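Engineer: Quick one, structure for this:
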Amino acid sequence: MLTVLLAGGGTTGHISPLLAIADDLAFQDPEARLIVLGTEDGLESRLVPAAGYELVTIDKVPAPRRVDAAALAFPRRLMGTVTAVRRLLKERAVDVVVGVGGYVASPAYLAARSLGIPIVIHEANARPGLANRLGARLSRPELIGYTFANTPLPGTQVGMPMRAEVAHRDRRDPRVRAAAAKSLGLDPAKTTLVVTGGSLGAAALNRALAASVPALADAGVQVLHITGAGKAEEVVAAAAASPDYHVVEYVDGMEDAYTAADLIVCRAGAGTVAEVTTMQVPAVYVPLPIGNGEQRLNAADAVAAGAALLVDDADFTPDYAAQTVLPLLRDPARLAAMAQAAADMGFPRSADRAMAARVFAAAGAAHPGRAYPERMQTKEELAGAAGADGSGADR
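Structural biologist: The predicted model follows:
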C-alpha cells in the first residue's frame, strides 16, 4: 500500500495545490494512505479535514530574519520538529514525501532525506521560497515540478495543481460564457471587467476603480468588483448610481468570474496568475508591493508573451484606469490577441496529474492509469483529442 506524506500549509497558496495533488493520488489509487503535515494555526487546520484527509500538526519554526534570541534557539527547535517528523515517517512507513513549501516543508525534507525517503516537490512561485530551495538540493530533478517556466530550480514546468473546474473550463464557448455571466447576475452581452485583489482584497485596486466608476459607466462597461472581505463600503458608495457596477466581497467559484471576464485586473499571486493564464483571460496585473518581488516574476512570462500588462501598485491610479484599462476594454481585437497569446503559451493544464505521476515514480510504483470521468477530463479529452491518455503528462 502506497503511503504519502504531503507537507505544506499556512496559506491557500500552499494548501490548494497540495489538495489538488492529493485528490489525483486518491483517485488513481483509492487504497493509498495520504497524510498531510501542517500546523495548528494555518488554514490547513480547517481545509484539510474538510477535504477528507488526515492532518498531523507540528510546531511552526520560521527561519530567523535577524540575530536575536529566536535565532539562537532556531537550530534546536528545528531539530526538534525534524525528530518529530522522522518518528512519523517511520511509524507510518511513509514511501514518499511531497512538499509544496511553507514552514513545515523544511523539517519534512530533512527528515525524509535522513531516512532515504524520496522527496517530490512542487514550487508555486517563480521565485522559490527557502524551503523548496532546500528541498531541491535534497531531491532529484525528475521529481521536481514548478508552475512558471522562469523558475530557477531543476525540474520541469508542470503548471499549478488546481481544481478541475478552473483547469478544464473552456471560456471560448459562448454558451459557457453566457451561463457564467448569468450565474453572477451579469449581462452576457456586455463587455465585462472583473477586478479582484484576492480573498484579502487590494486597497489600491479598490480606490482606483471606485474613482473610475463614472468613466466605466459612460463607456457602457459592466464591472464585477470583488473587493475582499470587509472592504466593499467605499466601492459600494461610489457605484450606487451605476447599475452595471456590481460589487461583492467574495465569489465562491472564481471560474465563473474568469469565464465571464473580457479583462481582469488583479494581483499576481502564483495561484491567480496560473488560473488566469490557464483560462486565457486578458489581464492587467498589479503586483503586491511587499514581499520579495515574487509577484512581478510570477506575471513575467504572461507579460512577455503579450497575454497581460503589468503596472506597479503605486501607478495603478484612476488616470491609469482611464488611459490604459478603459481603452483596452474598448478594443476587442486587442483583447482577442491577448487571449490568443495566453493560449499560445501552452501553459500546462494538468499539474495535479503530473505531480501525482512523480509520486508513483518516486515510489517505484506503476502509474495505475485509471481513466478519468467526464468531470475530471480536460477539454481536449472531452473532445477526443489524440494522445490525451491521462497518464500524468506534463502538458
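Engineer: Going by C-alpha atoms from here, please, whenever you check contacts or count neighbours.
Structural biologist: Noted.
Engineer: Just the strands from the stretch 1-150 of the chain, written as ranges.
Structural biologist: With DSSP state E, counting those that start in this stretch as the criterion, the stretch 1-150 of the chain has strands at 3-7, 33-38, 54-57, 96-99, 119-123, 144-146.
Engineer: Please produce a markdown table containing those strands, extended by mean neighbour count.
Structural biologist: Below are the strands of the stretch 1-150 of the chain laid out as a markdown table (neighbours: other Cα atoms under 10 Å):
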| stretch | mean neighbour count |
| --- | --- |
| strand 3-7 | 26 |
| strand 33-38 | 23 |
| strand 54-57 | 18 |
| strand 96-99 | 28 |
| strand 119-123 | 29 |
| strand 144-146 | 26 |
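Engineer: can you redo those as TSV with distance to residue 284?
Structural biologist: Listed next are these as TSV, based on distance: least, Cα to Cα, whole Å:
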stretch	distance to residue 284
strand 3-7	33
strand 33-38	34
strand 54-57	37
strand 96-99	31
strand 119-123	24
strand 144-146	23
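Engineer: between the ones you listed, which gets nearest to residue 131?
Structural biologist: With Cα to Cα as the criterion, residue 131 lies closest to strand 96-99 of the strands of the stretch 1-150 of the chain, at 8.8 Å.
Engineer: ok, back up a step: ok, which of the strands of the stretch 1-150 of the chain comes nearest residue 84?
Structural biologist: Closest among the strands of the stretch 1-150 of the chain, using Cα to Cα: strand 54-57, at 10.0 Å.
Engineer: hmm, who's touching that closest one?
Structural biologist: Residues external to strand 54-57 that are found in contact with it (Cα atoms under 8 Å, 6 or more residues apart in numbering): 34-40, 44-45, 48-49.
Engineer: Over to stretch 388-395?
Structural biologist: Under Cα under 8 Å, 6+ apart, the answer for stretch 388-395 is 157-158, 346-351, 353-357, 367, 369-372, 380-381.
Engineer: End to end on it, go ahead and measure it.
Structural biologist: 9 Å (Cα to Cα, to the nearest Å).
Engineer: hmm, back to that, determine which two of the contacts of strand 54-57 are furthest apart.
Structural biologist: Spanning the widest gap among these are 34 and 40, at 18.2 Å by Cα to Cα.
Engineer: got the contact list for the residue nearest to residue 93 when sequence neighbours are not counted?
Structural biologist: Nearest residue to residue 93 in three dimensions, chain neighbours excluded: residue 3, at 7.0 Å (Cα to Cα, 6 or more residues apart in numbering). Residues near residue 3 by Cα under 8 Å, 6+ apart: 32-35, 92-96.
Engineer: likewise residue 309?
Structural biologist: Contacts for residue 309 (Cα under 8 Å, 6+ apart) come out as 283-285, 303.
Engineer: Let me see the ranges of the helices in the stretch 101-250 of the chain.
Structural biologist: Listed in chain order, the helices found in the stretch 101-250 of the chain under DSSP state H, counting those that start in this stretch are 105-115, 130-138, 164-167, 174-183, 203-210, 213-218, 233-238.
Engineer: Here is a second sequence; please produce its structure as well for comparison:
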Amino acid sequence: MPLTVLFAGGGTTGHISPMLAIADDLAFQVPDAQILMLGTAEGLETRLVPEAGHELLTIDKVPAPRRIDAGLVRFPGRLLGTVSAVTRIIRERGVDVVCGVGGYVSTPAYLAARRTGTPIVVHEANARPGLANRLGARLTPRRRVGYTFASTPLTGEHVGMPMRSAIEAVDRTDPAARARAAVALGLDPQRRTLVVTGGSLGAQAMNEAFRAAMPELMAAGLQILHITGAGKGADLAAAAERYHGYHVVDYVDGMENVYAAADLLICRAGAGTVAEATTAQVPAIYVPLPIGNGEQRLNAADAAAAGAAEIIENADFTAESIRTRIIPLLTDDARLEAMEQAARSMVFPQTAARTMVAMILDAAGLDHPHRPYPPERRTRDERARGGSDSPTTEPPDSEGHP
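Structural biologist: Got it, this is the predicted structure:
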C-alpha cells in the first residue's frame, strides 16, 4: 500500500506555504505517496491547495474561546465533533502519518491521531509556538518535531522553514545573478536598491510613511521597489509618478528575484518572510506587526541579535525614521556589508522541507529513497558544491541531532 500522509494546517499562507513545501518534497521523494490536506472551508487553503494539485478535506473551524461565555460551554462538544471527523478520515483513508503545521485544524488532527495510534510529525513556523503545536509536540517524540527559529521554546530540531527551492537557491554573492534579478523586476542593476513590502495584505502605515519621505529617498539617489499589497498603493503610485526610480507594484510573482536584487529589505516579520530573508541572506529591517502574542517581533529576534537585521517597532516607523535610520543605512556601504556578512554567518538550515519529509518517513517506518535532486531543486550551497547531497535528509536522533 502506498504511504498516505494527512497534512493539517490552513487559514493563512503562514501555515499553507510550509505545508505545501513539505508535500512537494514528499511527492518528489515518494511519487506514489497519497497526500491529503486538512483545512476549513473558510481559509486560503480552499484555493491554494487545489491549485497545488492536492486533495483538500475540510472540517469545522473551532477556535478556543478566550473568555467565559456561551462559546466556552459549547467548545468541548464542537471540538469533540471535529476530532471524530478527523478520526473517520484517518481510518477510512488509511492515513499512516499526520503532519501538522499549526492552526485551527491541527488540534483535532493531533487528538485524532493520538486516538487512532497514528504517528504525529509537527512543524512550528513561529518563534512563539501556538497552542496547537504545543499540544502536538507533547504527543510525539522530540525527533518528530521541527521548528523554524533556533530560539523557539519547543523540544525538537531547528530545521528552518519549508519553502520553495528557488528561494533556497538565491546567491547574493553572484553579481550576474543579482543583475538578472534586478532586470527581471524592471530595475536598474547599477543603482542601490531598497525593497519595501508589507506582505500579502500590505501595510498601509508603512506605505504612508514612504509617501511622506519620498523626496528625501529620491534625493539620496536610491531606487525603490515598493510592493504595496492589492488595492493599497493608489496614493503612493500617484505620488511616485513624478520620480524616476520609485516603482510601485501590488505584488511580485517570484520573491526570489526580490531577495537577490535588494540591497536592503524593509518588511513585516511574519515567520515566512523572516525565514526567506534569512535563508537568502539579505540585510533587512523588520517592522513587526503588533498582533497576537508578539510573535512577529520574536520571529525577527534571532536575525537582529546576529546583526543581520534591525527592528523598528510599528509605532516608531514614520517618515522621520526613514530619514534618520533607513537612508543613512542605505548609503553606508560598510554597514550594509557587515549586515550581509552577519547573515552569512548565521546557522540557518536551508532544507527544512527535506528534513520534515525524513521525519515523516521515519514515523511511517519507511526507508528514505534518497532520490538525487535535479539542479532546479538544489540549494545555493549544493549548487556551489556541484551536487545535491544534503545532510538533512536523515531523521534526527533521539537528542534532536541529524
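Engineer: would TSV of the contacts of strand 54-57 of the first structure with distance to residue 231 of the first structure be doable?
Structural biologist: Listed next are these as TSV, based on distance: Cα to Cα, whole Å:
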residue	distance to residue 231 of the first structure
34	38
35	36
36	33
37	33
38	30
39	28
40	28
44	25
45	26
48	27
49	29
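Engineer: Let me know the closest of the residues you listed to residue 110 of the first structure.
Structural biologist: For the contacts of strand 54-57 of the first structure, the residue nearest residue 110 of the first structure by Cα to Cα is residue 37; the value is 13.8 Å.
Engineer: wait, isn't that closest one in contact with residue 14?
Structural biologist: No. Between residue 37 of the first structure and residue 14 there is no contact under Cα atoms under 8 Å: 11.8 Å.
Engineer: shared neighbours of these two, which are they?
Structural biologist: Joint contacts of residue 37 of the first structure and residue 14 (Cα under 8 Å, 6+ apart) are residue 8.
Engineer: Start and end of stretch 125-139 of the first structure, how far apart?
Structural biologist: OK, stretch 125-139 of the first structure end separation, Cα to Cα: 18 Å.
Engineer: Also stretch 265-278 of the second structure?
Structural biologist: This stretch, stretch 265-278 of the second structure, spans 11 Å end to end (Cα to Cα).
Engineer: quick one on the thing from earlier: out of the contacts of strand 54-57 of the first structure, flag the one nearest to residue 317 of the first structure.
Structural biologist: Residue 317 of the first structure has its nearest neighbour among these in residue 44, at 35.8 Å by Cα to Cα.
Engineer: which residues touch the closest residue to the closest one other than its chain neighbours?
Structural biologist: Leaving aside its sequence neighbours, residue 44 of the first structure sits nearest to residue 9 (Cα to Cα, 6+ apart; 5.6 Å). By Cα under 8 Å, 6+ apart, the residues touching residue 9 of the first structure are 15, 37-39, 42-44, 101-104.
Engineer: In a markdown table, list those residues along with distance to residue 327 of the first structure.
Structural biologist: Output for these, formatted as a markdown table (distance: Cα to Cα, whole Å):
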| residue | distance to residue 327 of the first structure |
| --- | --- |
| 15 | 37 |
| 37 | 48 |
| 38 | 46 |
| 39 | 47 |
| 42 | 42 |
| 43 | 40 |
| 44 | 42 |
| 101 | 40 |
| 102 | 40 |
| 103 | 44 |
| 104 | 46 |
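Engineer: among those residues, who's most crowded?
Structural biologist: residue 101 (31 neighbours; other Cα atoms under 10 Å).
Engineer: can you tell me which of the contacts of residue 309 of the first structure are in strands?
Structural biologist: Of these, the ones assigned to strands by DSSP state E are 283-285.
Engineer: So which of those residues is surrounded by the most neighbours?
Structural biologist: residue 283 (33 neighbours).
Engineer: wouldn't that residue be in contact with residue 268 here?
Structural biologist: No. Contact between residue 283 of the first structure and residue 268 fails when scored by Cα under 8 Å: they sit 9.9 Å apart.
Engineer: quick one, longest helix in the second structure?
Structural biologist: What stands out as the longest helix in the second structure, according to DSSP state H, is helix 70-93.
Engineer: That one versus strand 4-8: what angle between them?
Structural biologist: For helix 70-93 of the second structure against strand 4-8, the angle by axes from the mean of the first three to the mean of the last three Cα atoms, to 10 degrees is 160 degrees.
Engineer: What residues of helix 70-93 of the second structure count as buried?
Structural biologist: 78-79, 81-87, 89-90 (16 or more other Cα atoms under 10 Å).
Engineer: Can you check which part of the first structure it sits on?
Structural biologist: Mapped onto the first structure using TM-score structural alignment, helix 70-93 of the second structure covers residues 69-92.
Engineer: Quick check: closest non-adjacent residue to the residue nearest the centre of the first structure.
Structural biologist: By Cα atoms, centre = their mean, the first structure has its centre lying nearest to residue 271, at 2.0 Å. With sequence-adjacent residues excluded and distances taken as Cα to Cα, 6+ apart, residue 271 of the first structure is closest to residue 13, at 6.3 Å.
Engineer: Contacts only, for that neighbour.
Structural biologist: Residue 13 of the first structure sits next to 124, 270-271 when contact means Cα under 8 Å, 6+ apart.
Engineer: nearest to residue 247 of the first structure, of those residues?
Structural biologist: Nearest to residue 247 of the first structure among these: residue 271, at 22.4 Å, using Cα to Cα.
Engineer: hang on, that closest one is in a helix, isn't it?
Structural biologist: Yes. Assigned with DSSP: H, G, I helix; E, B strand; the rest coil, residue 271 of the first structure falls within a helix.
Engineer: quick one: contacts for residue 317 of the second structure?
Structural biologist: If a contact means Cα under 8 Å, 6+ apart, then residue 317 of the second structure has 206, 209, 287 as its contacts.
Engineer: Who wins on neighbours among the residues you listed?
Structural biologist: Highest neighbour count within the contacts of residue 317 of the second structure, by other Cα under 10 Å: residue 287, with 25 neighbours.
Engineer: correct me, but that one touches residue 268?
Structural biologist: Yes. The pair residue 287 of the second structure / residue 268 is scored as a contact, 4.9 Å apart, by Cα under 8 Å.
Engineer: circling back: what's the closest of the ones in strands among the contacts of residue 309 of the first structure to residue 176 of the first structure?
Structural biologist: Distances from residue 176 of the first structure to these, taken by Cα to Cα, are shortest for residue 283, at 19.7 Å.
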